[in-house]
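J.: sequence-free structure coming up:
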């Protein structure tokens, strides 16, 4: 099975186009996720992109590291965005 590199690249391009079209006002509006603004979602995507990039770099060296700071390797417990944050 081939890695879905082309699909991942296209998904990133689609996300970039969608985000580039948002005004500052639209970014602060509610998302489809209860309690999350669009800026919460964008911050979450940014944090995850950085994390997965770091995991990939370590994996290429044969190293297993925690996905999130303060947690062991494996899934992180769910968190709620901070109240009052855009």
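T.: Good, I have the coordinates. Remember, it's a predicted structure, so these values are computed and weren't measured experimentally.
J.: going forward, measure contacts between C-alpha atoms and count neighbours the same way
T.: Will do.
J.: so where do the helices sit in the protein?
T.: 5-20, 24-28, 38-60 (DSSP state H).
J.: what about versus this one:
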């Protein structure tokens, strides 16, 4: 937990420093320093949801051809 907390503080310091170097404004730097992580957190939540759905679709597609082949083979055997 200490490593995560120290990384978070470092991230905020870097964000503030870079934004201040680019804009020269303490107000803008402060806003970007705290708004960016909040927006990034929300975006990460939706990205995770998308990624999980994508993985489920890939898994379903990987299973589908095997199931379809078995079903058609049984139907052909029953027809003979």
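T.: Perfect, I can see it now. What you see is a predicted model; the values in this text were computed from it and never measured.
J.: can you give me the TM-score here?
T.: Put the two chains on top of each other and the TM-score (TM-score structural alignment, normalised by the length of structure 2) is 0.35; 39 aligned residues with a Cα RMSD of 3.8 Å.
J.: check which helix or strand covers residue 30 of structure 2.
T.: Residue 30 of structure 2 is located in helix 26-79, with elements delineated by DSSP states H and E.
J.: next one: that helix to chain centre, how far?
T.: Here helix 26-79 of structure 2 shows a centroid-to-chain-centroid distance of 9 Å under the convention Cα atoms, centre = their mean, to the nearest Å.
J.: quick one: list the elements packing against it.
T.: Secondary-structure packing of helix 26-79 of structure 2 (3 or more Cα pairs under 8 Å, 6 or more residues apart in numbering; DSSP states H and E): helix 2-23.
J.: and residue 16 of structure 2, what does it touch?
T.: Applying Cα atoms under 8 Å, 6 or more residues apart in numbering, we find residue 16 of structure 2 in contact with 29, 30, 32, 33.
J.: with those residues in mind, which one is nearest to residue 2 of structure 2?
T.: Comparing the contacts of residue 16 of structure 2 against residue 2 of structure 2 with Cα to Cα places residue 33 closest, at 20.6 Å.
J.: surely that closest one and residue 9 touch.
T.: No - using Cα atoms under 8 Å, residue 33 of structure 2 makes no contact with residue 9, being 10.7 Å away.
J.: what about these two, which has more around it?
T.: residue 33 (21 against 12; other Cα atoms under 10 Å).
J.: gap between the more buried one and residue 45 of structure 2?
T.: Distance of residue 33 of structure 2 to residue 45 of structure 2, given as Cα to Cα, to the nearest Å: 20 Å.
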